[in-house]
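A.B. asks: what follows is a predicted structure for the sequence shown.
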Amino acid sequence: MSTTLGAQRPVHTQEFRLRAWLRTPTVAVPGLAGLLAAVITALGSWIPSLWGDEAASALSAQRSLPSFLHEIVHVDAVHAVYYAGLHLWVSVFGASAFALRLPSAIATGVMVAGVVLLARFFVSSWRLPLIAAAFAVGLPRLNFAGIEARSYAWTAAFATWILVCAVATLRGRVSAHVGWAGFALLAGVGTALNPYVGSLILVTGCLAALSAGERRAHLRRWAWASLVALALASPVILLAVLERHQVAFLAHRPEPAETWVVKQWFHDPLMAIIGWALLVAAAVVIAVRRDARLDLGLGVVALLWVVPASAFLIGTIPTLHHYAPRYLTLTAPGVALLMALAVDAIFRSWKPAGVAALVLVLGAAVPAYLAQRGPNAENASDWAEVSQVVAAHALPGDQVAFDTVVRPSRRPQSAWRLYPRDFRNVSVPQLVTPYWQRKTWSDELMTIEDAAAQHRFTAPTVFAVESDFASTGVVDVNGIPALESAGYHVVEHWKLHSDEVYKLDREGTPPR
């Protein structure tokens, strides 16, 4: 009897200690901050129409395993890990706009919890960590990533927790074996999720070189852990290199300075002015503050997080052409930390000014938050509206025709796949090859003109969806005339945000 009780007591003691640790502010506050961040981010995420890149996510995630493998060995290997995770998600929760975007909101919560914990490593007060959390939620780049069915919110989450794990290890908060093993796993999966996350491996190496104490041991363990991480990610890295032609179009899409000054993190000029002012102030604070106890100061961590990757991608725009604002989402939590450092310094100098600065930043972030939840906020897409028009007016046996002239990310045919219930009454006679039989993510459709020439339009009523993106300079001038030559005439017309829907009846069809 005594032996049994003696064996059980340590278990109860461990359980009690675990429950007590979980209730400590060190765990509870980051957890609650992350939960609140996820909820705030998810609000209104279902409102914007899904757009082309999200169509790639949704359709890739809904393929069978053989079809999925066929796709990623030809295109989008860089997103293979995200698509695989999303496949499991949609098999349980479905593929509505809200369901597709919710994982990104969850990633924002995971990121914010990590930001709070990382900041807490360096300060005894909760003020700086919570300011950083508020800025991470409000920063437009992170907010946008949090309501988009793409992997970028998860790149920010992985980047944050890679640094949490590395700093905790370097500062002796966890054992070296556990810490570097965790780092290797996070860095490996994160780099497989998106190769740019691999920049955090170099950041961690710099931190190991700057650390006090067992510097050589830290560097040796970092090197081994980094090799393990790169080995884990190597299949995706290799395929991504082989498929680098996918982003060749960036060479023909020059980015003005406004893109990386304003749109990269801040969305609009007012937020950019405030944000850059705080970043400069943070650099000054980091330069003038001296604290021997902070061998790995939070400011140094944040600067290394933000500057090298940003400088490399922006600096190589003329040669490598691998820059897009979303690619640097993984640096945005570091931007939030730097801004928080500046505002915290204002708080320490004069609390009312600190409150004013905090309110100013969060107030300036509100317009972007609201704009990103407008019906056409995602790349000006209006596919939800297109689908609603078809659903409201189409009858069983009708057909739909799609403009195929514009580039794939703007082709309105994606509305058919993203909102399938709204197209249940219509067929698509232009279909040549469905997406799951192709090596790319989209269906192969012939032009309206070719389908009409082959007499594929036979229904009493056809709904033609024509893209109307003024900025593209490309207009399908033959779609409607081709249908009219096939014996149809326009009886109704809806001009939406970026597309136009025409209802055409065959000559002699009685009014409905």
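C.D. replies: Perfect, I can see it now.

A.B. asks: contacts, neighbours, all on C-alpha from now
C.D. replies: Noted.

A.B. asks: identify the residue spatially nearest to residue 486, adjacent ones excluded.
C.D. replies: residue 452 (6.3 Å; Cα to Cα, 6 or more residues apart in numbering).

A.B. asks: surely that neighbour meets residue 483?
C.D. replies: Yes - distance between residue 452 and residue 483: 6.3 Å, which falls inside the contact criterion (Cα atoms under 8 Å).

A.B. asks: before we move on, the earlier item: for the residue nearest to residue 486, give me its contacts.
C.D. replies: 482, 483, 486 (Cα atoms under 8 Å, 6 or more residues apart in numbering).

A.B. asks: looking at this, residue 153 is in a helix?
C.D. replies: Yes - with DSSP: H, G, I helix; E, B strand; the rest coil as the criterion, residue 153 is located in a helix.

A.B. asks: was I right to think it contacts residue 331?
C.D. replies: No - counting by Cα under 8 Å, residue 153 sits too far from residue 331 to count as a contact (10.8 Å).

A.B. asks: let's bring in a second model and compare:
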Amino acid sequence: MINRPMNKGKNKKTAAVAVPVIPVVAMLVIGCWGLDRGGMWRDEAATFQVARRTVPQIWRLLHEVDAVHGLYYLLMRPVLALHPGEVLLRLPSVLAAAATAGLVALLGARLARPRVGLWAGLLYAINPMVGHYAQEGRSYALVAAGAAGATLLLVRALGGRSWTPYAVVVAVTCLLHEFAVLLLLAHALTLVLARVPRRVWAAWLCAAGAVALVILPLVLVSHAQSAQVSWLRPPGQGGVNRLVHRFAGSTDEVLVPCLLLMYVALRRPWPSRDGHEPSLASVALPLLLVPPAVLMTVSQWSPLYDDRYVLYALAGAPLLAAFGADRLARAVPRLPRAAVTVAGLLAVAVVCAHQLPLLRQDRSVAQRGGDNLAAASAIAARELRPGDPVLFLPAIGRRSALAYPKGFHDTRDVALAESARTSGTLYGVEVGPAALRRQLAGLDHVWLVAEPYALRPTWSPGSATDRVKRAVVEEEFEPRREFSDSGVTLRLYERRAGAAPRQERGAPRLQRSVSPPGPPRPERR
């Protein structure tokens, strides 16, 4: 008789530990699966090369470009100092995604019951969109972890805890990416739905004001760098549909049941376990809807929206789906609790198995922006010789050499005047048009490393130096060999007959099959 209460307490403690730990482990397994893909894409390459600079060099860069990712670069610097490679580049995102899965589980357990938290955390972990950004060397998975942590701290603050940790976590999250500030609007709606008293509003407004003061300098600097997102377009109905599928279910077989469960979760009343805390629906629904809706609306006039910028809002979907499933289970009388929990876990396993092909496909380099800088460097290593002159068209094509310099070792970058590190830029400073013409005049051959769109006749170079690159190779040189793979074209040009002795000894022109170049793909930040 005495042991029963003790065993009951132990069981509760075990359940409290298992609820967040199981989703964390699941996310770690999914995140580490295929983590080393053997190639970085362009945004990851930016992280890789910037985070290995000195702090003054990073600070100088942020005054010109990428201020929105400044804190992330600084955080990644000691990580890549351990061993510069693709696994460590992506490992912080994996760990952040695992932490988010655990935090979602804790939210569900606190606002509903342990099995709701367990189901929600696992649903978050197996979501293909989560898995995608868990394996990307950018800040979005870290932002999602910060948002989930801030939401849990909001719930605790409403239960009587200090608001200081909440303000600190929100501020850091917004410094990782300024669009996380929309989290404050979601939390404000939570306060409205929870009908909190004035004193709570006063405390929250103080915390929100402190966050605004912290991120104001970042907002001002990044606004001056808004040309970096000039590639964005106003989202339409297609963008909304895509986000719904990415958040709630990549296929109709997953999407429809998930939406039905969310509908059940949103039916009134919205009970809470503690009168001092908000209900699960009043927390999850604003988190799910407010950031995407606000950013999409603003983007109709000033395009700023991309799915990755609102990844942190996804956490609301599994919370609502799990809560809806729990409501259905409780509507059936006399169901054993353990059986209900196991049935929910089996349902999650079925969803995971159904989405397994998508998760496997996402481990391919081809799913990451359409380019593989490692493959481009491998071609260069095979074809280029020490001392060979190289032109990058446009200048951003230099990213393959910056991310994987081994393939371009001992080659001569004809147009480069100052390296990316010393100039405080992403891709270096190039010589002027006149100087480039003089340098090209003394060459009998040159290798062109080009983005596919840069070879299209309709493409208009943005800089005078890039215009000279294309004009000179077209007018004074002729192509001899060409290699195209993973979004980068490598082409050998030799001076036309009579312009250089080596032209007479050149090999006959060799045509290789190449994929048709796609449309321009500006830098994504």
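C.D. replies: Yep, that arrived. Keep in mind that this is a model prediction, so the values were computed, not measured.

A.B. asks: still on that earlier bit, ok, residue 153 and residue 331 of structure 1, which is more surrounded?
C.D. replies: Neighbours were tallied for residue 153 of structure 1 and for residue 331 using other Cα atoms under 10 Å; the higher tally belongs to residue 153 (31 against 28).

A.B. asks: distance check, that one against residue 193 of structure 1.
C.D. replies: In this structure, residue 153 of structure 1 and residue 193 of structure 1 are 11 Å apart, going by Cα to Cα, to the nearest Å.

A.B. asks: for the equivalent of residue 282 of structure 1 over in structure 2, helix, strand, or coil?
C.D. replies: Correspondence of residue 282 of structure 1 to structure 2, assessed by TM-score structural alignment: residue 262. Under three-state DSSP, residue 262 of structure 2 falls in the helix class.

A.B. asks: and for residue 491 of structure 2?
C.D. replies: Under three-state DSSP, the three-state class of residue 491 of structure 2 is strand.

A.B. asks: residues touching it, list them.
C.D. replies: By Cα under 8 Å, 6+ apart, the contact set of residue 491 of structure 2 is 447, 448, 449, 450, 479, 480, 481, 482, 483.

A.B. asks: can you report how many residues neighbour the second one?
C.D. replies: Around residue 448 of structure 2 sit 23 other residues, with neighbours defined as other Cα under 10 Å.

A.B. asks: got a list of what it touches?
C.D. replies: Residues touching residue 448 of structure 2, when contacts are defined by Cα under 8 Å, 6+ apart, comprise 390, 391, 392, 393, 489, 490, 491, 492, 493.

A.B. asks: please repeat the previous calculation with a cut-off of 7 Å.
C.D. replies: Residue 448 of structure 2 sits next to 390, 391, 392, 490, 491, 492 when contact means Cα atoms under 7 Å, 6 or more residues apart in numbering.

A.B. asks: alignment lookup: the third one to structure 1.
C.D. replies: When the two structures are superposed using TM-score structural alignment, residue 392 of structure 2 falls opposite residue 402 in structure 1.

A.B. asks: if we can go back for a sec, now the contacts of residue 448 of structure 2 in JSON lines, with distance to residue 330 of structure 2?
C.D. replies: As requested, the contacts of residue 448 of structure 2 are exported to JSON lines (distance: Cα to Cα, whole Å):
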{"residue": "390", "distance to residue 330 of structure 2": "68"}
{"residue": "391", "distance to residue 330 of structure 2": "67"}
{"residue": "392", "distance to residue 330 of structure 2": "63"}
{"residue": "490", "distance to residue 330 of structure 2": "63"}
{"residue": "491", "distance to residue 330 of structure 2": "66"}
{"residue": "492", "distance to residue 330 of structure 2": "70"}
